[in-house]
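Undergrad: Attaching a predicted model along with its sequence, questions to come.
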Amino acid sequence: MFVSFFPLLVAGPIERATHLLPQVENKRKFDYSKAVDGWRQILWGLFKKVVIADNCAEFANIIFNNSGDYSGTTLLLGAILFAFQIYGDFSGYSDIALGTARLLGFELLRNFAFPYFSRDIAEFWRRWHISLSSWFKDYLYIPLGGSKVGTWKKVVNTFIIFLVSGFWHGANSTFLAWGFLNALYIMPLILSNKNRHHVKIVAKGSSWPSLKDFRKILFTFSLTVFAWIFFRAESITHAFRYIKSLFRGLFAISAYEETFNFLLYKVGLALPVLILLFLLVEWQGREHNYAIEKVGIKYPKMLRWSFYYALVIAIFLFTGKEAQFIYFQF
């Protein structure tokens, strides 16, 4: 039962038997409120996957597969689109899995907690693929001694965790480079004991982040986008060639003209608008388990259902070209 539970069978979240099996043994009755909540999370997961991730995938693939033909700003656009692709793809799948399980009366482990609103890399890794991070922590990091060791051993343990995480995604030098780079990112926080500095959600209770928090979010997102280049590249040579071209042509006027034309004539206006609306909804729902768990819950029924129908219509109107779930290959 545990190994064949279909909502998480292929790509997670990585569930613990001690968490799932007691739910199997307990008697379950249909709960209307949980079922509605499950459908709501499935709806948001579908929107993230087929509208955000699949549309971003189409243009990220064009740029990455023909990176030698584009200027620095277009390559930067490709890296950003891939960042939204992989987040929408995997967190969308996780939302669908959690929502489906809830329809059956099961509560699976939360797998994403708005990672792109993180203020440092340590916070990002507490919010990205939570079930995998906690698995590595319990079964690798703590047995190695965790943080209750000397500084040098702590550094070694951290690099082991991230290199193994890279290797888990595939026996390819690009994944190892991605893991190594993230270990470098987090090292200053580990050495200065600031890796638990940002635990609570950003700007809790506020409509907008402070300027300081916004700068931190933007910087952390930039580091993450840069690391994703290695994750997406076909080879380590491709990754370095991509990065070299990105920085070399980043400030040329012609580069901005090319990127503007790419956005206008290939991407169109719909995708940037959808991404912006997606970010706004995610921001407004960041204090909850998923973005639309409570969004509009106090609104009049007509307004709330109009929002749900708008998502359904968007799924039908703006579904991108079918793309396999990225994490199905790992």
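TA: All right, it came through fine.

Undergrad: make it CA atoms for all contacts and neighbour counts henceforth
TA: OK.

Undergrad: where do the helices sit along the stretch 151-300 of the chain?
TA: 151-169, 173-191, 211-232, 236-248, 253-261, 270-284 (DSSP state H, counting those that start in this stretch).

Undergrad: Out of these, flag the one nearest Ala79.
TA: helix 211-232 (6.1 Å; C-alpha to C-alpha).

Undergrad: what's next to that closest one, contact-wise?
TA: Contact with helix 211-232 is made by 79-80, 82-83, 116-121, 124, 174-175, 177-178, 181-182, 185, 202-203, 236, 239, 242-243, as judged by C-alpha atoms under 8 Å, 6 or more residues apart in numbering.

Undergrad: In it, which of the residues would be classed as buried?
TA: 213-214, 216-222, 224-232 (16 or more other C-alpha atoms under 10 Å).

Undergrad: Settle this for me: Tyr116 is touching Phe124, isn't it.
TA: Yes - in this structure, Tyr116 is within contact of Phe124 by C-alpha atoms under 8 Å, at 7.0 Å.

Undergrad: Help me confirm that Ala97 comes into contact with Leu8.
TA: Yes - using C-alpha under 8 Å, Ala97 makes contact with Leu8 at a distance of 6.1 Å.

Undergrad: Got another one to weigh against that:
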Amino acid sequence: MLFNSLDFAVFLPLVFLIYWFVFPKNIKQQNVMLLISSYVFYGWWDWRFLSLILFSTILDYMLGKRMGNSQNESDRKWLLATSVVVNLGFLGFFKYYNFFADSFVQVFTFMGQPIHPRALSIVLPVGISFYTFQTLSYSIDVYKRKLEPARDFISFATFVSFFPQLVAGPIERATHLLPQFYKKRKFDYALAADGSKQMLWGFFKKVVIADNCAEYVNIIFQNYENYSASTLALGAVLFAFQIYGDFSGYSDIAIGLSRLFGFDLMKNFAFPYFSRDIAEFWRRWHISLSTWFRDYLYIPLGGSKGGLGIKIRNTFIIFLVSGFWHGANWTFVIWGALNALYFLPLLLAGKNRNNLNQIAEGRLLPSFKEAGQLLITFSLTCLAWVFFRAESVTMAFDYISSMFSISILSKPQVFPIEIIALVGLFIMIEWLGRESDFAIQSLGIKWRRPFRYGVYYGVFMLIYFAGNFSDEIEFIYFQF
């Protein structure tokens, strides 16, 4: 079920009313209600894959209990290995089988030994990369004794399938989210109001910014051979705002939606396009995934504490794995490698943690130095996004090579002035609200109520009149 669908517009009020008015005081009943609602939400797409998420839930619940009860370190390692192998096995089969099969064909054909492996028509279950990593973090934390194993199956199953963040994150840690299913929850108007504002901003990002940019991005990328360098550059910039509006919009809706039900989810985006270097960008982009790789892969490999070779190796591993996580295509691997190349000089120079505060903190405008750093970082990010958006490596290199020509000085052949104006307005609001959790959280907070609510009404009217409702467009990260 899509957040931006009529089905969800009926689903949400119904679940909200039953949750708070039928089961206001019983945690067990509220959790059962959330579990059923989550399975309906997920099964609306394809009910057959409910068996997959249920199997993963039962497996990790049982293995977690056995790990918690066992004092034998060898047995506990085998239990953890079972969880890791089975979960990654499912992920690998559904997401990467055809990728590896095609890659083997290309390699053996290049060596003069063509092979013909059996191709399978595999449907990628929505959200499998997200809930797999969520359950893996649970198993790892139980093994490390950072977390007591879940004793209540309903609470654990609801944690795994919690519908606001089930299919595109944030990727929650069990240490943060699971205990919230054990605690009594009371309706908090202030929390719900804040969540509603964040949902409103998330929908603005999705249907006004992302979906409108998507139309022109598709036109430019699908016909890139026919366009000038300036048009291709514009296409790359519009895609940067498309993917940011789409993905961070989903996160905003998910976090805000969770607050309506009394839950707190981790922050997933922190205004990444206002970063002064690539290291800062990756602290602000898809925070739940980047910190997951940091804690469960980068640090166990030694992090940045070893010698020069170890630092380089671990940096490339973390970015290559991150790229491969995003999709079964060499374009994502190169996207990850390119970001590693961006990041490596900062790490080796010890400058990867230079910009920990917000840009122009306490000031309206950045300094010339900060503005230059922001522009360079954004340009490098847009360049990398071309690989993310391109359908093949060849297309990505052709697109980029065509972008660096004398026609970069010409007027773009595709120039949607109304979309560019909306993106400009979006940047301005994000800039003004960059020191809050989301852009409109504190916007006009000290104004009189009519003016403050006028802001929210204005955002709503922009969604209504400027939003792209020509079709219920899926979120980009559903494919990951």
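TA: Sure, I can see it. Only a predicted model underlies this, so the values are computations on that prediction, with no experimental measurement involved.

Undergrad: Provide the TM-score value for the superposition.
TA: Scored against TM-score structural alignment, normalised by the length of the first structure, the superposed chains reach a TM-score of 0.96; 321 aligned residues with a C-alpha RMSD of 0.9 Å.

Undergrad: Show me what Asp188 of the second structure lines up with in the first structure.
TA: Under the alignment (TM-score structural alignment), Asp188 of the second structure pairs with Asp31 of the first structure.

Undergrad: whoops, Phe261 of the second structure was the one
TA: Aligned partner of Phe261 of the second structure by TM-score structural alignment: Leu104.

Undergrad: What of Phe241 of the second structure?
TA: Using TM-score structural alignment, Phe241 of the second structure sits opposite Phe84 in the first structure.

Undergrad: tell me how far the strand or helix carrying its match is from the chain's mean position?
TA: Taking DSSP states H and E as the definition, Phe84 of the first structure sits inside helix 72-103. Offset of helix 72-103 of the first structure from its chain centre (C-alpha atoms, centre = their mean, to the nearest Å): 5 Å.

Undergrad: now swap in stretch 129-136 of the first structure and tell me
TA: Distance of stretch 129-136 of the first structure from its chain centroid, counting by C-alpha atoms, centre = their mean, is 13 Å.

Undergrad: Isn't His286 of the second structure up against Phe269?
TA: Yes - applying C-alpha under 8 Å as the test, His286 of the second structure and Phe269 come out as touching, 5.7 Å apart.

Undergrad: hey, where'd the strands end up in the second structure?
TA: Taking DSSP state E as the criterion, the second structure contains no strands.

Undergrad: got the contact list for the residue nearest to the spatial centre of it?
TA: What sits nearest the mean C-alpha location of the second structure, by C-alpha atoms, centre = their mean, is His286, with 5.0 Å. The neighbours of His286 of the second structure, taking C-alpha under 8 Å, 6+ apart as the test, are 170, 268-269.

Undergrad: mind running it again at 7 Å?
TA: By C-alpha atoms under 7 Å, 6 or more residues apart in numbering, the contact set of His286 of the second structure is 268-269.

Undergrad: separation between it and Tyr477 of the second structure?
TA: 11 Å (C-alpha to C-alpha, to the nearest Å).

Undergrad: For Ser67 of the first structure, which of the helices of the stretch 151-300 of the first structure is the nearest?
TA: Once the helices of the stretch 151-300 of the first structure are compared by C-alpha to C-alpha, helix 236-248 is nearest, at 6.4 Å.

Undergrad: Which residues does that closest one contact?
TA: 67, 71-73, 75-76, 173-174, 229-230, 233.

Undergrad: Show me which of those residues is closest to Pro143 of the first structure.
TA: Looking across those and measuring by C-alpha to C-alpha, the closest to Pro143 of the first structure is Ser173, at 26.1 Å.

Undergrad: what residue of the second structure matches up with that closest one?
TA: That one, Ser173 of the first structure, aligns with Trp330 by TM-score structural alignment.
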